[in-house]
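Peer 1: Here is a sequence with its predicted model. Questions after.
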Amino acid sequence: MAFECQRNSYKCEFDSKVLSCKISDNKPGLYRIVFDDTILFPEGGGQPEDLGCLNDSISVLHVEREGDVAVHYTKVPLEEGEHVHMRVNWERRWDHMQQHSGQHLITAVIERKTGYKTISWCLGVGLDNKCFIELDSNKMSLQQLQDAEEECNKLIIQSRAVNVRIIERDSEEFNLVRSRGLPSGSVGPIRVVDMQGVDVNMCCGTHVSNLSHLQCIKLLHMEQKGTSSTLVHFVVGGRVCHQLGRMHANERSLSKLLSCGPEEYGRQIEKISKNQRADAKQNKIYLREIAELTVKNHLSSPCAVESYFVLHRDDADHEFMSVICNMLLPHKILILLTGGGRKGQGIFLLSGKDDKLVSELGPQISAMLEGKGGGRGSRYQGKVQKIELYKVAFEFVKNHLCTQ
């Protein structure tokens, strides 16, 4: 077996010999290496692969399973027959062991207490991520979730042993082991993970040797998936500590920003949202009034240009532009309005009595400001990526009208 040492979940250093090394066909720039044995777990059974290094200098970037062979990928070639020293990225391995053994425990406890079976699971990579199991029912209650979490943590306190055994396919025990079915291509004896008095399950992954190593389990929340299954999200061990630290830091930051404690977050955020809605409503009223005054001032000015009107405001919205266009359109002038910050995204509106002129200039202005637009009749509008070029568009309108 090409990954015999995986029977020992705690082996993190190992000497091995290169059986083959060649350029990978499907992973450009990487070498495909097979050893006579390995301690690097190849991705499978829902658990991501181990990462590590060879001879303390060559990084193993991926490990995958081909039948009963573990294939390693590196950027550096090795000589066939060469002896190498393997080292596992232990922090990654330990995290995966905690989450995977935790999943076995959660699955066994929920099935025993509720009868709901786990039909799939996911181990999110990294301390910032969560794991989940998918149950074959959408009837799981919050009380059942709390009871399952309590039972899991009681078993952790009891320090139940976790043993890995190899059994034969034709043995009596094989038919008693919990399993979701063997993977295609599986051959030879079967590896089982035995949690003392809790669960015996077929599994190829790496696991802790005692439930006390899980430290604790937190079942976070449930999420219905369709009409027949439920996702139960969870974290185990080091991820509980990491996420609690992150949540506490976020809580302190929010308390400072909101000027209140966590128990007042809801009330304070609701108050802020209410004030924001009121301010937005008032701003719309002000913008409408500004639009009306802008047009009146323009029309009453002795210096007003009779053939076009251009205007940019950082805070201009579609309603502001529409008010100006509606008021100026009877005066048969070409109108170009732009809105948005001084740099980046924005909006524009081109309007006039001459539909042909609007349809001709609209796409050109849109391209000038690196945007997309459309329209028909007397209006052409759109969104742009370079609103800071609005002055170029204004000059374009002026020059076009002056040359006609």
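Peer 2: Done, it's in.

Peer 1: can we go C-alpha only for contacts and neighbour counts from here?
Peer 2: OK.

Peer 1: Not counting its own residues, what contacts the helix or strand harbouring residue 148?
Peer 2: Take DSSP states H and E as the rule and residue 148 turns out to sit in helix 142-157. Helix 142-157 is contacted from outside by 105-106, 109-110, 113-114, 211-219, using CA atoms under 8 Å, 6 or more residues apart in numbering.

Peer 1: hmm, try it at 7 Å
Peer 2: With CA atoms under 7 Å, 6 or more residues apart in numbering as the test, helix 142-157 has contacts from 105-106, 109-110, 211-212, 214-219.

Peer 1: ok, second structure coming up, stack it against the first:
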Amino acid sequence: MAAERLYYTSAVLDFDTTIADIRLTKTDELGQLWQVALAETAFYPTGGGQPSDRGMLIAYAPSGASLEVPIEAVEEDEDGEVWHYVRKPLIEGTEVQGRVLASRRMDHEQQHSGQHLLSAVFLRELTLTTVSFHLGAESSTIDLDTKERPTEEQLHQVEEAANRVVAESRPIWSRFVEREYAEDMLRRGDLRKLPEREGPMRVVQIQGIEFNACGGTHVENTGAIGAISIRRLEKVKQGWRVEFCCGQRVVRAARKDYIALDAVARTLSVGAADVQARVEALLEEKKAQAKELKKLKALLPPSA
């Protein structure tokens, strides 16, 4: 049987379990790589635009000695089994402790919950539908189904509306429902789409905002998202791609932006608030100098 997924119903990051299966998958320059299945797991596998958790498995000997085995990746196979990739073989039936890397899990929860909220606000404010989501290492993206470029004013409108919901700390719940019930939700307009798979499915709800069929990890309320910052817009084949970040990533991005801006300001010997005006003045000077140079070249005699 496939492992029980603890993250569906619990925020637990440390858990006790048993090695249910292990198999050698490949040998590379780093050595052998093994796939380990657990009786239950709190490790989220890659899927739905969200990367997998990291962490370790810890096995204890009767003597009290411990063996720590880092987890390099977590993936789900076509049968729904969750496989944990490790570099050390473990014996089937061994009792182990699993420890999910808390900082990575929290970061992914903030980005994923922030994406749900941002997509819902784009739909509510501008009637723009999200067609895909990707959670990257530094920032994340959603692709909007629109040929027309959203204006800067519209992006600010969405960003401010989303952050108002963040400040309200609205609860975020998840529950499993039968497919028939989910189809009724779809017909009522509570859900925008359903996954193709059969059987019960998990629905994530942001109070008063949306319902969404989703198997990912999320924070418990919108306040835990921290903040949402829209970074830039890019034209892609299916519409317009919005790059954004949430939580601590907003803080890191703001710090990085300020360091870069401060360096430019010091180079130009102006305050940070005056950088744009100074750069525009320099560009105008460059244009004027280019025109003057063109006039002087016209006064030169033809070359022999």
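Peer 2: Arrived safely. Given the structure is predicted, the values throughout are model-derived calculations rather than measurements.

Peer 1: Superpose the two chains and report the TM-score.
Peer 2: The TM-score (TM-score structural alignment, normalised by the length of the second structure) is 0.82; 273 aligned residues with a CA RMSD of 2.5 Å.

Peer 1: quick revisit: which residues in the second structure does the helix holding residue 148 of the first structure align to?
Peer 2: Aligned using TM-score structural alignment, helix 142-157 of the first structure spans residues 152-167 in the second structure.

Peer 1: of the contacts of helix 142-157 of the first structure, closest to residue 291 of the first structure?
Peer 2: Closest approach to residue 291 of the first structure among the contacts of helix 142-157 of the first structure (CA to CA): residue 219, at 55.2 Å.

Peer 1: Kindly state which residue of the second structure is aligned to the closest one.
Peer 2: Superposed on the second structure with TM-score structural alignment, residue 219 of the first structure falls opposite residue 230.

Peer 1: From what I see, residue 334 of the first structure and residue 351 are in contact.
Peer 2: Yes: shown here, residue 334 of the first structure and residue 351 form a contact pair, counting by CA atoms under 7 Å, at 6.0 Å.

Peer 1: just to revisit the earlier point, just give me the mean distance for the match of helix 142-157 of the first structure relative to the first structure.
Peer 2: Mean deviation of stretch 152-167 of the second structure relative to the first structure after superposition (mean CA distance after the TM-score superposition for the first structure): 1.4 Å.

Peer 1: The match of residue 219 of the first structure against residue 246, yeah?
Peer 2: No: Residue 230 of the second structure is not in contact with residue 246 according to CA under 7 Å; the separation is 9.0 Å.

Peer 1: out of these two, which sits in the more crowded spot?
Peer 2: residue 246 (26 against 20; other CA atoms under 10 Å).

Peer 1: surely residue 70 of the first structure meets residue 3?
Peer 2: Yes: using CA under 7 Å as the test, residue 70 of the first structure is close enough to residue 3 to be in contact (6.3 Å).

Peer 1: For the match of helix 142-157 of the first structure, list every residue counted as buried.
Peer 2: The neighbour-count check on stretch 152-167 of the second structure (16 or more other CA atoms under 10 Å) flags 155, 158-163, 165-166 as buried.

Peer 1: Mutual contacts of residue 230 and residue 246 of the second structure, please.
Peer 2: Residues touching both residue 230 of the second structure and residue 246 by CA under 7 Å, 6+ apart: none at all.

Peer 1: Need the counterpart of residue 97 of the second structure in the first structure.
Peer 2: Per TM-score structural alignment, residue 97 of the second structure is aligned with residue 85.

Peer 1: Look up how far residue 141 of the first structure lies from its match.
Peer 2: 50 Å (CA to CA, to the nearest Å).

Peer 1: once aligned to the first structure, how far is stretch 14-21 of the second structure on average?
Peer 2: For stretch 14-21 of the second structure, the mean distance from the matching residues in the first structure following superposition reads 0.7 Å, by mean CA distance after the TM-score superposition for the first structure.

Peer 1: Residue 235 of the first structure is in contact with residue 214, isn't it?
Peer 2: No: here residue 235 of the first structure does not reach residue 214: they are 10.1 Å apart, not a contact under CA under 7 Å.

Peer 1: all strands for the stretch 1-150 of the second structure, in order.
Peer 2: Listed in chain order, the strands of the stretch 1-150 of the second structure (DSSP state E, counting those that start in this stretch) span 4-5, 14-28, 31-38, 40-41, 55-60, 66-71, 73-76, 82-86, 95-100, 130-135, 140-144.

Peer 1: Look up how far residue 124 of the second structure lies from residue 216 of the second structure.
Peer 2: Plainly put, residue 216 of the second structure is 23 Å away from residue 124 of the second structure if you go by CA to CA.
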